[in-house]
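Trainee: sharing a model that was predicted from the sequence below.
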Amino acid sequence: MASFNWMAAADAVVPAAGAQSAARPDTTMAITRGAARLLTDMGFALVPELTLPNGRRADLAGLSRKGRIVIVEVKSCREDFAADAKWPSYLEFCDQFYFATGTNFPASVLPAGEGRIIADAYGGAIVTDAAERSLSGARRKALTLRFARQAAFRLTP
């Protein structure tokens, strides 16, 4: 049985169509790749661009061995963050939420209580821990099934 390389998939993530013009695609791809490498090293299975039940797409979603769900929102610059008012709609679908940014991103603009990952194309580090949330059992099951189905559909030729 062939295995799917999530690292390669993370390398191939492209910003969603209609993304704000302030976003920097090369920077976004590098940050996404580094955050994906970090989460993979931490033991998470990843799905880039996971579609959530509310129709939003999480830049990166991770599922731990214990079934905990992490969502990472990638921000390439201050303008990218300022143009995005949708990130709070991700909070109800994860146990932890992180912003992934480059080293030059001003941390002071990020909301308190949310985690921060600093990343580049080669890796990343958690510099601010994310608040712990706890999904209900029913929501966790539904999200885990969604995660698995979206990952499986991407493997279908």
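Mentor: Looks like it came in fine.

Trainee: going forward, measure contacts and count neighbours with C-alpha atoms only.
Mentor: Fine.

Trainee: and P157, how far is that from R146?
Mentor: The spacing between P157 and R146, counted by C-alpha to C-alpha, to the nearest Å, is 19 Å.

Trainee: between the two, which one's more packed in?
Mentor: Of the pair P157 and R146, R146 is the one with more neighbours under other C-alpha atoms under 10 Å, namely 16 against 4.

Trainee: all helices for this protein, in order.
Mentor: For the chain, the helices defined by DSSP state H cover 6-11, 25-41, 78-82, 137-155.

Trainee: could I get those as a markdown table with distance to V47?
Mentor: Output for the helices of the chain, formatted as a markdown table (distance: least, C-alpha to C-alpha, whole Å):
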| stretch | distance to V47 |
| --- | --- |
| helix 6-11 | 7 |
| helix 25-41 | 9 |
| helix 78-82 | 22 |
| helix 137-155 | 6 |
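
Trainee: wait, which of these is closest to E114?
Mentor: For those, proximity to E114 was assessed by C-alpha to C-alpha; helix 78-82 is nearest, at 13.6 Å.

Trainee: comparison target below:
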Amino acid sequence: MLQSDQDPLISVDGRQSEAAAAIQRGVCRTFRALGHAVVTELPLANGRRADVVGLSPSGDVLIVEIKSCLVDYRTDGKWHEYLDYCDRLYFGVASDFPCEVIPEAAGLILADRYGAELVREPAEERLNAARRKAMMLNFAHAAALRLQHQLDPGCGFKS
């Protein structure tokens, strides 16, 4: 049995800053208002973890990379590694972020803890069928484990 606090699909690592958490919350609220299901901190097959993964009603997979400040953006170049796992990649930033540094091909979302505004849609690169299926299974598995953890925090999970 693997305890829930040891499962990377449902645990919170606590490394996120307060600013990043506020941006993430606003992005998630807005995506849900648009009809998307969302999962945060989703581990990917390449070993990375996406800040926000959205699944649209039509099955599009969206990833949002949260950047709390310019230093965070400049010191963390792993966002390229998310492109193979989504149809569209966005950056989620606060309204005072210098948006001109965000690549033109990426989407741009301005957010605070209450909501977000989609400023720019990204270039779309459609996932192939096998990767889409793998992402949907990963998304569903993580969402189900997290729901079960909320319903029964004391239960263990099999690995």
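Mentor: Structure received. Since this is a predicted model, take the numbers as computed values, not measurements.

Trainee: so which of the helices of structure 1 gets nearest L60 of structure 1?
Mentor: Smallest distance to L60 of structure 1 across the helices of structure 1 (C-alpha to C-alpha): 7.4 Å, for helix 25-41.

Trainee: any buried residues in that closest one, and which?
Mentor: 27-40 (16 or more other C-alpha atoms under 10 Å).

Trainee: what's the burial count for the counterpart of T51 of structure 1 in structure 2?
Mentor: Under the alignment (TM-score structural alignment), T51 of structure 1 pairs with P43 of structure 2. Here the number of neighbours of P43 of structure 2 (other C-alpha under 10 Å) works out to 18.

Trainee: could you check how far the residue lying closest to P43 of structure 2 once chain neighbours are set aside is from G115 of structure 2?
Mentor: Nearest residue to P43 of structure 2 in three dimensions, chain neighbours excluded: R49, at 4.2 Å (C-alpha to C-alpha, 6 or more residues apart in numbering). The span separating R49 of structure 2 from G115 of structure 2 equals 22 Å under the rule C-alpha to C-alpha.

Trainee: just give the closest residue to the residue nearest the centre of structure 2, not the sequence neighbours.
Mentor: Centroid check for structure 2 by C-alpha atoms, centre = their mean gives V52 as the closest residue, at 1.2 Å. On the basis of C-alpha to C-alpha, 6+ apart, the spatially nearest residue to V52 of structure 2 that is not a chain neighbour turns out to be T40, at 4.4 Å.

Trainee: any idea how far the one you found lies from P98 of structure 2?
Mentor: Distance from T40 of structure 2 to P98 of structure 2, by C-alpha to C-alpha: 24 Å.

Trainee: ok, the residue nearest to P43 of structure 2 touching V64?
Mentor: No. Contact criterion C-alpha atoms under 8 Å: R49 of structure 2 and V64 do not qualify, at 10.9 Å.

Trainee: I'm done for today, thanks for sticking with me.
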